[in-house]
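this is a predicted model, with the sequence first.
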Amino acid sequence: MKFKIIAIAAMFPLFASAQSSSFTISGKIGNLNKPVTVYLDYKDDGAGREDSTLLVNGTFSFTGHTEGIAVARMSLGHNGEGKQLSIFKGNDDIYFYFSNENMVINSKDSLINATVTGSKVYDDYAAYNKTIGGSIMELDRVANNEFKSGTPAQQKDTAFIKAIDMRFRKNVALRTQKQIQFAKDNPDSFFGLVALSESVGAKMDIERTEAIYNAINDKWKATALGIAMAERIQAAKTVGVGDVAPLFTSKNVNGKPISLADYKGKVVLIDFWASWCEPCRAESPNLKTQYKLYKDKGFEIISISLDTDRKRWLKAIADDGLTWLQASDLKSLTESVIAKKYGIGAVPSFFLIGRDGKIIANSDIQGEALNKRLAKMFNN
């Protein structure tokens, strides 16, 4: 069982600041050989790139060029299982920022335990993480290790699981507070902008966020992340509780249009998700229950996938037995027009729309909060 409560899809916006050199990311992971494979995915100035290489006596190397500070995910496939399965398992992957530098990654056995040298950008990122109490992945590992350390009986005990979950959420909330303070204190740092972007959820404090953003150094505002942050602030001004939900049209699994306008008069839950998002899929059983309870009473769900791989999207729908409306333009979080309209910074994100087309709730309207709201609406 995993406690991946929050998906950091926002780990993949990219940020430009003109550079002219190239980068090298090299390393050594023990003495591992094929089929062990290193997978590298990164985005630079909004453009996604990927590469992979087999380990040879533990060594690997990637070279290329970035236009600025890039954000990356590196995963290690120990059994040659392929990138997607390696990422989905999430057992040995790291996220980091880098630029045109010579980064070196070394470890005796795994990426998770690796040390990184040679990159000032990475050092700044590490210092930022230390200040805010660690990355989401680190907090996630702590929660998972707590679960794994429990006895078989404890791992079946809902009280034991709930206690771990509550500690995780408390740590995430504290981290968010520290990120907001970091953004306030470091307007000239690129990671001040990162902190602001990561700390803002669907229920944005617009006045506070805009004030912090306005103080950010103009060179960071001009990056892809800075522009995206400005767009999110503007979108948040139009998707608050009581606002009319922005209309959209997308394509279903058969390529036919699904339009929000067609469902006025119903209570609609807009569910932003992706096949690779564990917390999204962890919510699916609850959504199935709620849909079964209320679909004949005027409740509809429109799930908007931010997958870019059609096969993985369709497979997730089939594997999870999702029977409500499924739509996707096969655009990523940073490219989806619908996600931008709703100011989505990460998945899962939810918006509950009333019969009059106005937003009733957002952000935390999932799980028990959703269940209670729907019961009140349909059982009165």
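Ah, there it is.

going forward, measure contacts and count neighbours with C-alpha atoms only.
Will do.

is residue 30 in contact with residue 60, as I believe?
No: applying CA atoms under 8 Å as the test, residue 30 and residue 60 come out as separate, 11.2 Å apart.

okay, those two: which has more neighbours?
For residue 30 versus residue 60, the count of surrounding residues by other CA atoms under 10 Å is larger for residue 60: 19 against 15.

could you report the neighbour count for residue 224?
Quick note: residue 224 (other CA under 10 Å) scores 21 neighbours.

again with residue 187
20.

which SS state does residue 163 fall under?
What DSSP: H, G, I helix; E, B strand; the rest coil gives for residue 163 is helix.

for residue 316, same thing?
helix.

count of residues packed around the closest residue to it other than its chain neighbours?
Nearest non-adjacent residue to residue 316, counting by CA to CA, 6 or more residues apart in numbering: residue 275, 5.6 Å away. Using other CA under 10 Å, residue 275 has 21 neighbouring residues.

which secondary structure element contains residue 275?
Under the criterion DSSP states H and E, no helix or strand holds residue 275.

wait, it sits on residue 318?
No: counting by CA under 8 Å, residue 275 does not reach residue 318; the two are 10.9 Å apart.

residues of stretch 162-169 that come out buried?
Going by neighbour count (16 or more other CA atoms under 10 Å), the buried part of stretch 162-169 is 164-165, 168-169.

same question for stretch 134-146.
Buried positions in stretch 134-146, judged by neighbour count with 16+ other CA under 10 Å: 134-137, 139-144.

just checking, what packs against the helix or strand hosting residue 131?
Per DSSP H and E: residue 131 is located in helix 120-132. If you count contacts as 3 or more CA pairs under 8 Å, 6 or more residues apart in numbering; DSSP states H and E, helix 120-132 packs onto strand 93-98, helix 158-185, helix 190-199.

got the angle between the last one and strand 93-98?
Relative orientation of helix 190-199 and strand 93-98, computed by axes from the mean of the first three to the mean of the last three CA atoms, to 10 degrees: 140 degrees.

next, the one to line up against it:
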Amino acid sequence: MRAQILLITLLVLLPFPLFAQDEVVIPYKIKGYLEGIGNGKVYLYSYDKSKGLRVDSTRADNGDFVFSGVVLEPVLTYLLARSEYYSSAVSFKKQTPLQFFLENGYTFMIEGRYGTLDKAMVSGGLINADYKRYLNAIQLANGEKNVVESKLKNASDEDQLTLKKELKKANDKLFLQTIQFIKRNPNDLLSAWLIGNVVYKTSSMQVVEQCYNSLSAEVKQSAWGKKLYTQLYAYKTMQKGTMAPDFARKGVDGKDVYLSGFRGKYVLLNFWTSWCVTSRKDNIMLNNLVEQYSDKNLQLINVSLDKNLDNWVNAIRSDKLLGANVNAFFKDKEGKLAASYNVRTLPLQVLIGPDGKIIGRYNSAENLHKSLDSVLK
């Protein structure tokens, strides 16, 4: 199954620091009470694009708990709790987490009960107020989607086809209401987040650009707004016939790899990861293609998005990858190389001509093969 680069998995958007070096940052604070957890533990999960998954925890005192900290930018956060009365790991994992946005400088009040964390009351922060309005706006469509998804779990093979059509209609309705919310609320920072984490994942870049253009100038200058601009710019520079962004990276063998150093050759960029099954299958096909076109002046550069360098190196050895091998995150926590090529899904191959211009982008080695036959004939 093709790996999607998404919100908490891999939506590649460059992080922009929000704080100047001399700026005083006021930490956020969370004060909460959860009935039914006693002296259990409370957990906060969030995703930092430069550090990965972040987990914070604290011990409750008869249900009361406190968190404090600083975030690089407003971030969607998930809260879970482990009750001292229900120690089963199964009951812990079955919980639906509470979702809310953390922002520096605000105190957040949370009140709820164990077992129904997703229904807990949250107050505090500008974005959470907008988020509540958004959830209210999509409540009916979201409810329809949940009902159909529930029916699908126990549906017969005969009923599944009908229910899947109903689910598509519900998702289309939900998507349309999200677009309407964005365009009706151009001054909301949440609108930029929705574009990057809902519209971006499920629609074309043309729709993303339309939504971005509807944002106010102030929201466009926010960290989330700047990320969207970066992605749109990368998309526009990735079209057929445009110059491929140059880069320089250390190869796995320690040698420097410059894209411009291969000018005069056809260059094939292969974006992949060790954990993507489809990528690993494509690696085998790409090795075969390199050997097949060995007399056609073709250079393969494999660009891994692995953050674990040991997994990356082991996968290279296992797949016996030909060509140059570089890592997008080696000495670059932001992964600018992947962002500059607008990597949205894996695997991805980009074919570049001898003149340094992009010939095409492909989401499988099989599709690439058909293009190579015509280009390198």
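Perfect, I can see it now. Because the structure is a prediction, the values reported are computed rather than measured.

now the TM-score, please.
Overlay of the two chains. TM-score (TM-score structural alignment, normalised by the length of structure 2): 0.65; 343 aligned residues with a CA RMSD of 5.2 Å.

quick one: the helix or strand following the helix holding residue 131 of structure 1 to chain centroid distance?
Sequence order places helix 136-149 as the next helix or strand after helix 120-132 of structure 1, per DSSP H and E. Helix 136-149 of structure 1 sits 17 Å away from the centroid of its parent chain (CA atoms, centre = their mean, to the nearest Å).

what of stretch 240-258 of structure 1?
21 Å.

how about stretch 248-268 of structure 2?
Worked out by CA atoms, centre = their mean, stretch 248-268 of structure 2 lies 27 Å from the chain centre.

what's the distance between the nearest residue to residue 199 of structure 1 once chain neighbours are set aside and residue 265 of structure 1?
Nearest non-adjacent residue to residue 199 of structure 1, counting by CA to CA, 6+ apart: residue 176, 5.2 Å away. According to CA to CA, to the nearest Å, residue 176 of structure 1 stands 37 Å off from residue 265 of structure 1.

and those two? which has more neighbours close in?
Each of residue 176 of structure 1 and residue 265 has its neighbours counted (other CA under 10 Å); residue 176 has more, 20 against 14.

tell me the SS of the counterpart of residue 57 of structure 2 in structure 1?
Using TM-score structural alignment, the partner of residue 57 of structure 2 in structure 1 is residue 53. On the three-state scheme (three-state DSSP), residue 53 of structure 1 is labelled strand.

buried residues of stretch 282-294 of structure 1, list them for me.
Across stretch 282-294 of structure 1, burial judged by 16+ other CA under 10 Å covers 282, 284, 286-288, 290-291, 294.

so how far does that stretch sit from its counterpart in structure 2?
Per the superposition on structure 2, stretch 282-294 of structure 1 and its aligned residues are separated by 3.2 Å on average (mean CA distance after the TM-score superposition for structure 1).

hey, where'd the helices end up in structure 2?
Per DSSP state H, structure 2 carries helices over the ranges 89-93, 126-137, 139-153, 157-184, 189-194, 200-202, 205-213, 217-220, 223-236, 277-292, 309-319, 336-340, 365-375.

would you format these as a markdown table with distance to residue 260 of structure 2 included?
Shown next, in a markdown table, are the helices of structure 2 (distance: least, CA to CA, whole Å):
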| stretch | distance to residue 260 of structure 2 |
| --- | --- |
| helix 89-93 | 50 |
| helix 126-137 | 44 |
| helix 139-153 | 49 |
| helix 157-184 | 41 |
| helix 189-194 | 35 |
| helix 200-202 | 31 |
| helix 205-213 | 28 |
| helix 217-220 | 33 |
| helix 223-236 | 18 |
| helix 277-292 | 20 |
| helix 309-319 | 24 |
| helix 336-340 | 14 |
| helix 365-375 | 20 |
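
most tightly packed of those helices?
Compared across the helices of structure 2, helix 189-194 shows the largest average neighbour count, a mean of 25 (mean count of other CA atoms under 10 Å).

and that one, what does it pack against?
Where contact means 3+ CA pairs under 8 Å, 6+ apart, helix 189-194 of structure 2 is packed against helix 126-137, helix 157-184, helix 217-220, helix 223-236.

can you list these in TSV and add distance to residue 45 of structure 2?
Converted to TSV, those look like this (distance: least, CA to CA, whole Å):
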stretch	distance to residue 45 of structure 2
helix 126-137	17
helix 157-184	25
helix 217-220	26
helix 223-236	20
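
ok, which of the ones you listed comes nearest residue 1 of structure 2?
Within these, the stretch nearest residue 1 of structure 2 is helix 157-184; the backing value is 18.4 Å (CA to CA).

thinking again about what came up before, for residue 111 of structure 1, state which of the buried residues of stretch 162-169 of structure 1 is nearest.
Checking those one by one against residue 111 of structure 1 (CA to CA), the nearest turns out to be residue 168, at 23.0 Å.
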